[in-house]
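# Just a sequence and a predicted model for now, questions to come.
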Amino acid sequence: MNQPSYFAPEGGLPPQTALLTDRAVVTEAYTVIPRGVLRDIVTSNLPGWHGTRSWILAKPIPGFATTFAQYAVEVAPGGGSTRPEPERGVESVLFVLTGDLRVTIGGAHHELTPGGYAYLPAGADWSVANDGERTATFQWVRKAYEPLDGYVPEAFAVQEQDIEPTPMPGTGGTWSTTRFVDPDDLAHDMHVNIVTFEPGAVIPFAETHVMEHGLYVLEGKAVYRLNGDWVEVQEGDFLWLRAFCPQACYAGGPGKFRYLLYKDVNRQITLT
């Protein structure tokens, strides 16, 4: 089994001789933020964090994300936060791309390496530290939790490598999903999964559904069909797809195409 690969932003600036043309696009139905625009001058410092910078990939604004925020976070050795989440009603998922990250949840320490995944429920007592000798980078997904009577999600931390992917029916394993929570567990109002395509595999129809997506490409390349447009994407790119945006893809090879996928699930539509 090949070791998974996880691309992380590298910052820096392109030379003055570089062309301005890139793949960034913002539409009412989808947005593509290519890895080439994640540069030093667009980073943000986060209150309550030290030795840390972030690229904010999505936040709720008109015409963009409505249910979540997503960041790429870079923590230098010795950096981190003892109070990372400023809002009590917000849940989080952390997914480690590079380096080692110590996540402490309710006093219990979890040492996460690349592929490490932590779910932090709303109101949880948690902290993050980089005790290693190299920079740690992770994806951070935040969502306002929608409580449901009788259900309370629990915090956990795991490694992707320890979870067996679930093949999509009828695909012979060429398209699979690594699920970190049970899809039928109504305690969870969001799923953050890893989707994997073998070279040449496809989503064979234009998915058109109520779920909003944040999609960070971990590995490989593909061409995505988004609301009638064909868009090339590669590792390090971020995509936002609004609810009901038609979507499909071809995995381009030569290696696997893999991405971290956010979606909102398991709740009634609020009308009043």
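That came in fine, so what should we check first?
# rest of the way, CA atoms for contacts and neighbours
Will do.
# which residues in the stretch 151-272 of the chain form strands?
Under the criterion DSSP state E, counting those that start in this stretch, strands of the stretch 151-272 of the chain are mapped to 156-159, 166-167, 175-178, 190-197, 213-219, 221-226, 229-234, 238-241, 247-251, 257-264.
# out of the ones you listed, nearest to Thr98?
Put simply, out of these the one that sits nearest Thr98 is strand 213-219, at 11.3 Å, with distance taken as Cα to Cα.
# quick one: contacts of that closest one?
Outside strand 213-219, the residues that touch it by Cα atoms under 8 Å, 6 or more residues apart in numbering are 5-7, 58, 70, 233-243, 256-264.
# orientation of that strand relative to strand 229-234 in degrees?
Here the directions of strand 213-219 and strand 229-234 differ by 40 degrees (axes from the mean of the first three to the mean of the last three Cα atoms, to 10 degrees).
# any idea how far strand 213-219 is from the chain center?
Once both centres are worked out by Cα atoms, centre = their mean, to the nearest Å, strand 213-219 turns out to sit 6 Å from its chain's centre.
# repeat for stretch 59-66
The gap between where stretch 59-66 is centred and where its chain is centred comes out at 16 Å by Cα atoms, centre = their mean.
# swap in stretch 252-270?
Once both centres are worked out by Cα atoms, centre = their mean, stretch 252-270 turns out to sit 9 Å from its chain's centre.
# in it, what counts as buried?
By neighbour count, and taking 16 or more other Cα atoms under 10 Å as the criterion, the buried residues in stretch 252-270 are 252, 256-264, 266.
# mind giving me JSON lines with the residues you listed and columns for distance to Gly123?
Compiled in JSON lines, the buried residues of stretch 252-270 are given as follows (distance: Cα to Cα, whole Å):
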{"residue": "Gly252", "distance to Gly123": "41"}
{"residue": "Lys256", "distance to Gly123": "37"}
{"residue": "Phe257", "distance to Gly123": "35"}
{"residue": "Arg258", "distance to Gly123": "31"}
{"residue": "Tyr259", "distance to Gly123": "28"}
{"residue": "Leu260", "distance to Gly123": "24"}
{"residue": "Leu261", "distance to Gly123": "23"}
{"residue": "Tyr262", "distance to Gly123": "20"}
{"residue": "Lys263", "distance to Gly123": "21"}
{"residue": "Asp264", "distance to Gly123": "19"}
{"residue": "Asn266", "distance to Gly123": "20"}
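# Included below, for side-by-side comparison, is a second structure:
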Amino acid sequence: MRTPTPHPPPGIIGHNRTMLTPHYCVFPPEGIMDSVLPGWPGCIIRFQTSPAMGARFAQALLIAPAGSGTDGPRNDGLEHFFYVQQGAMTFTADGQTTTLAPGGFAYAPAGMAYSLVATDAGEARAIWVKRPFEGVPGVPLPGLRTGHRDDAPREDSGPRWRHFLIGNKDISMDFEMNIMCYAPGAHFWCIETHVMEHGMVMLQGQALQLLGRDWHELWTGDFVWMGPYLPQQIYATGTEVVEYLLYKDVNRDVTFRP
């Protein structure tokens, strides 16, 4: 008697939430493959977006086993932002060393050497954003910034609120990093269409997000890239508060190609 051919597990097609278009992406974390980089021995980097996709910045999940990280001070001419999600990391720049627990963040301006190392307590994970700095004549350069989400300024709008991490109303900065929060059932008040682009990581919860003309279900750990002028709106679903870390380029004029 012939052994039946195994069938794919139920839902193998219906549960595929990955999407990439010229204007946005939705990437569940399990589909993003590992990279290893010079200068980061022992670390795994999972790039979520980069200029290869069409984004004007790069974003990644950095996974650092205990005691691993940069192999010394690094200065590639870019500006860097780190947000720790798990474990603890020591961040050193401009002669200052700060231990970043979950919810801690650090910003190193372009041209400033930095180092980042997981403590010996266990594996650490951080969201990493980097991009070329866009300076403006007559505008002061931004400086080193470190902090924690619990100490960041907060703005409340009823069932929605946000934590301003860096860049809010700071003309020296060319991007912001915020944590957006929605109570279950809350939604953004309009369909946005703006010149800024976003990189978004779901920190917790479940949501439905309009991207262009289609709705996508988002879960904890998902990454979303949104290009300029993409119609977008979000509804918090599920039973817990939705939180996501959001990148947004700000404070700079449009550019014209020759």
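Structure received. Just so you know, these numbers come straight off a predicted model, no measurement behind them.
# thinking again about what came up before, looking at the strands of the stretch 151-272 of structure 1, which is nearest to Glu133 of structure 1?
Minimum separation from Glu133 of structure 1 across those (Cα to Cα) falls at strand 156-159, 20.6 Å.
# and that closest one, what other elements does it pack with?
When contacts are defined as 3 or more Cα pairs under 8 Å, 6 or more residues apart in numbering; DSSP states H and E, strand 156-159 of structure 1 packs onto strand 108-112, strand 116-120.
# how many neighbours does the equivalent of Thr220 of structure 2 over in structure 1 have?
Structural alignment places Thr220 of structure 2 opposite Glu235 in structure 1 (criterion: TM-score structural alignment). Here the number of neighbours of Glu235 of structure 1 (other Cα atoms under 10 Å) works out to 22.
# how about Glu235 of structure 1, what does it touch?
With contact set as Cα under 8 Å, 6+ apart, Glu235 of structure 1 has these partners: 7, 35, 216-221.
# now do Phe156 of structure 1
With Cα under 8 Å, 6+ apart, Phe156 of structure 1 has these contacts: 118-120.
# ok, now Ala236 of structure 2?
Ala236 of structure 2 is in contact with 182-187, 205-208, 242, counting by Cα under 8 Å, 6+ apart.
# And those residues, which of them are buried?
182-184, 186-187, 205-208, 242.
# can you put those residues in TSV and add distance to Gly138 of structure 2?
Shown next, in TSV, are those (distance: Cα to Cα, whole Å):
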residue	distance to Gly138 of structure 2
Tyr182	38
Ala183	42
Pro184	44
Ala186	41
His187	39
Gly205	42
Gln206	43
Ala207	42
Leu208	42
Val242	39
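# how close does the equivalent of Leu20 of structure 2 over in structure 1 sit to Gly123 of structure 1?
Counting by TM-score structural alignment, Leu20 of structure 2 lines up with Val26 in structure 1. Between Val26 of structure 1 and Gly123 of structure 1 the distance is 34 Å, computed by Cα to Cα, to the nearest Å.
# now swap in Leu20 of structure 1 and tell me
To Gly123 of structure 1, Leu20 of structure 1 is 44 Å away according to Cα to Cα.
# higher neighbour count, the two?
Under the criterion of other Cα under 10 Å, the comparison of Leu20 of structure 1 against Gly123 puts Gly123 first, with 14 against 7.
# quick one: the helices in structure 2?
Counting by DSSP state H, structure 2 forms no helices at all.
# Give the buried residues for stretch 164-179 of structure 2.
Taking 16+ other Cα under 10 Å as the basis for neighbour counts, the residues of stretch 164-179 of structure 2 that come out buried are 164-168, 171-179.
# now, which of those residues sits nearest Trp40 of structure 2?
Nearest to Trp40 of structure 2 among the buried residues of stretch 164-179 of structure 2, with distances taken as Cα to Cα, is Met177, at 23.9 Å.
# Excluding residues flanking it in the chain, which one is nearest the closest one?
With Cα to Cα, 6 or more residues apart in numbering as the measure, Tyr247 is the residue that lies nearest to Met177 of structure 2, at 4.9 Å, once sequence neighbours are left out.
# Find me the equivalent region of the longest strand along structure 1 in structure 2.
Of all the elements of type strand in structure 1, the one with the most residues (DSSP state E) is strand 69-81. With TM-score structural alignment applied, strand 69-81 of structure 1 matches the range 58-70 in structure 2.
# same thing with stretch 97-110 of structure 1?
Stretch 97-110 of structure 1 corresponds to residues 85-98 of structure 2 when matched by TM-score structural alignment.
# still on that earlier bit, ok, the match of Leu20 of structure 2 touching Ala65?
No - taking Cα atoms under 8 Å as the contact criterion, Val26 of structure 1 and Ala65 are not neighbours in contact, 11.8 Å apart.
# So which of these two has more stuff around it?
Per other Cα under 10 Å, whichever of Val26 of structure 1 and Ala65 has more neighbours is Ala65, with 22 against 13.
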